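# got a predicted structure plus its sequence, pasted below:
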Amino acid sequence: MPAADPDPTAGRDRPRLLGAADVRQMAAALDLRPTKQRGQNFVIDANTVRRIVRDSRITGDDVVVEVGPGLGSLTLGLLEVARRVVALELDEVLAAALPATIAERAPAYVDAVEVVHADAMRVASVPGPAPTALVANLPYNVSVPVLLHLLALLPSLEHGLVMVQAEVADRLAAPPGSKTYGVPSAKAAWYADVRRAGAIGRNVFWPAPNVDSGLVAWTRREPPATTASREQVFAVVDAAFAQRRKTLRATLAGLAGSAPAAEAAIVRAGVDPRARGEVLGITEFARIAEGLQEEPG
């Protein structure tokens, strides 16, 4: 029987996770007043952190990107399992304070984490080995653009779990034809298979948000085989949902130059011009993007 893989945490003291009192004390020491502008709602429940880490299915082989680590609640939990964590933090005060928190509460793991003061929506690279997982409590006001930017920027990402507003979680995981299917659903499907992975209560945050939260899990897959670029396909997606209740023939007229040209391109893609964008999957959008690039005849 083959030997089990060695536990990367063996022989090391486990990180001490943060509780509600810890979070409030740390915030007071930093004179920190959480802002809605930056989506700052800090997890204060260690069991929720353990659940996120468990459901993310990360292992000791994973290099994890975390967005918005804040005071370090989730970072400490990730360090217990992952090989390495790169934490992207926009807030200068929080970015400066996090290394000291790691040194105090997880001294055996200080070499396994790198804190980067950066805007995750604009970051151009991530230092160190190629990351394999994205696990984060994403700032709710920018969760979709941050997720799509990192999926595009880091093709080495294989899987992940993010916490977002419940309504956004529904949209990201929605299949074609459902009421919540839209631009986020279609664009996320370009990169990955996406699924809902559970709900999170409001009382595990400080301050408690005014919305419910949800977990979204994803696994990387190859995008549709197409001669169209991602930008061209996403332009079709944006146009198709700009006027949700109109037919593709009408919504894509601007991209094609006219409604008849749009209809011809849609027909070339094998799609009904009278259909609406809400019933198409990312593969159909890719075929339409190809059709728009082809000369008729």
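Ah, there it is.
# switch to C-alpha atoms for all contacts and neighbour counts from now on
OK.
# in which helix or strand would I find Pro176?
Using DSSP states H and E, Pro176 is not contained in any helix or strand.
# mind checking how far the helix or strand hosting Glu284 is from the chain centre?
With elements taken from DSSP H and E, the one containing Glu284 is helix 282-293. Remark: helix 282-293 is offset 25 Å from the chain centroid, using Cα atoms, centre = their mean, to the nearest Å.
# name the helices or strands packed onto that helix?
helix 183-191, helix 230-242, helix 259-268 (3 or more Cα pairs under 8 Å, 6 or more residues apart in numbering; DSSP states H and E).
# ok, residues contacting the second one?
Outside of helix 230-242, the residues that reach it under the criterion Cα atoms under 8 Å, 6 or more residues apart in numbering are 182-183, 186-187, 248, 251-252, 255, 276-278, 285-286, 288-289.
# hmm, 10 Å instead?
Here helix 230-242 makes contact (Cα atoms under 10 Å, 6 or more residues apart in numbering) with 152, 181-184, 186-187, 190, 223-224, 226, 229, 246-256, 276-278, 280-290, 292-293.
# relative orientation of that helix and helix 282-293 in degrees?
Direction vectors for helix 230-242 and helix 282-293, defined by axes from the mean of the first three to the mean of the last three Cα atoms, to 10 degrees, enclose an angle of 100 degrees.
# alongside the first one, take a look at this:
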Amino acid sequence: MNLQPDPSLPLLGAADVRRLAAELDVRPTKTLGQNFVIDGNTIRRIVAAASLTEDETVLEVGPGLGSLTLGLLDAAQSVVAVEIDAKLAQRLPRTIAELRPEKAASLHVVTADALKVTELPILPTALVANLPYNVAVPVVLHLLEKFPSLRHGLVMVQDEVADRLAARPGNKIYGVPSVKAAWYAEVRKAGVIGMNVFWPAPKISSGLVEFVRREPPESRASRAQVFAVIDAAFAQRRKTLRAALADWAGSGAEAERLIVAAGVDPSARGEVLDVKAFASIADARLNSLEP
């Protein structure tokens, strides 16, 4: 059963966020990509769009002062919050205890860099987060790789990053993030969030990206082997596949042979291939190495 946010429950507003920041002497930094949500209706919108069920454990990256954390605790069984800033991580349980005392035991805070996390106290089933703009893509890909228990999620990222993650083959912004995300999940853009709901206000709108886990393409090649083909194909995206994969394959002629064996046009460019086609090229190389 999907729970809808209760509008009667208090969330952090602009005055609350600034008060907590002043108490902790926290000044949002571009280095950590900190932009705190100060609008309760935006929090409710995100939580509703995440389609959480009451038995889920949500992974939140960069909870900051707890704006979104409160909304997530209202809709899920528990929240695992990964926060790199030690002061924010230490304050978060107190904030929850003050505003949601009945949910205090349902919060698990991990003080760590999300890009380095490989273990969590509880396996999460959903990822819902306002991600720091500067590391959004690597964080999403890292967590999808390390935590196969993540079945679905909704992340808020810079709007242009949202467009890239959700782009389809043939789109001019389709690239490495698009293909690698598609290895793990069906990805779509789920909305746009304006600038005035954050403190400090960013200079660009944010986008909501929804993903639903699926099986990767059927392939004998490993994820790393397929990703190596993707990286090579987009290293110089205007090159044809034959030229772009020459170093990866050992020569242009060998690249062409493998691409043709995979059923792909060697004169095409990487931007028109879906993730299955990249997996097929990686398979063709494995086949060529067999005695």
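Structure's in. What do you need? As the structure is a prediction and not an experimental result, all values here were calculated from the model.
# sorry, back to before: for the helices and strands packed on helix 282-293 of the first structure, which one sits closest to Gly39 of the first structure?
Each of these was checked against Gly39 of the first structure via Cα to Cα, and the shortest separation belongs to helix 183-191, namely 19.1 Å.
# matching residues in the second structure for the closest one?
For helix 183-191 of the first structure, the aligned range in the second structure is residues 176-184, judged by TM-score structural alignment.
# post-alignment, that stretch versus the first structure, mean distance?
Stretch 176-184 of the second structure differs from its equivalent in the first structure by a mean of 0.2 Å after superposition (mean Cα distance after the TM-score superposition for the first structure).
# list the contacts of Gly66 of the second structure.
Applying Cα under 10 Å, 6+ apart to Gly66 of the second structure gives the contacts 11-12, 17, 20, 36-37, 72, 81, 88-89, 91-96.
# try it again at 7 Å.
For Gly66 of the second structure, the contacting residues are Leu92, by Cα atoms under 7 Å, 6 or more residues apart in numbering.
# that one matches what in the first structure?
Taking TM-score structural alignment as the criterion, the aligned counterpart of Gly66 of the second structure in the first structure is Gly72.
# separate out the buried members of the contacts of helix 230-242 of the first structure.
A residue is treated as buried here by neighbour count (16 or more other Cα atoms under 10 Å); on that basis the buried members of those are 181-184, 186-187, 190, 224, 246-253, 255-256, 276-278, 280-290, 292.
# do a quick rundown of the strands in the second structure.
When secondary structure is read from DSSP state E, the second structure shows strands at 36-37, 57-61, 78-83, 107-111, 126-130, 152-158, 185-193, 198-199, 206-213.
# ok, average deviation of the last one from the first structure?
If I follow you right, that is strand 206-213 of the second structure. Compared with the first structure after the fit, strand 206-213 of the second structure shows a mean deviation of 0.4 Å (mean Cα distance after the TM-score superposition for the first structure).
# matching residues in the first structure for that strand?
Following TM-score structural alignment, the aligned partner range for strand 206-213 of the second structure in the first structure is 213-220.
# report the buried residues of the matching stretch.
For stretch 213-220 of the first structure, the neighbour count (16+ other Cα under 10 Å) marks 213-218, 220 as buried.
# would JSON lines of those residues with distance to Val53 of the first structure be doable?
As requested, those are arranged in JSON lines below (distance: Cα to Cα, whole Å):
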{"residue": "Ser213", "distance to Val53 of the first structure": "16"}
{"residue": "Gly214", "distance to Val53 of the first structure": "14"}
{"residue": "Leu215", "distance to Val53 of the first structure": "11"}
{"residue": "Val216", "distance to Val53 of the first structure": "13"}
{"residue": "Ala217", "distance to Val53 of the first structure": "12"}
{"residue": "Trp218", "distance to Val53 of the first structure": "14"}
{"residue": "Arg220", "distance to Val53 of the first structure": "18"}
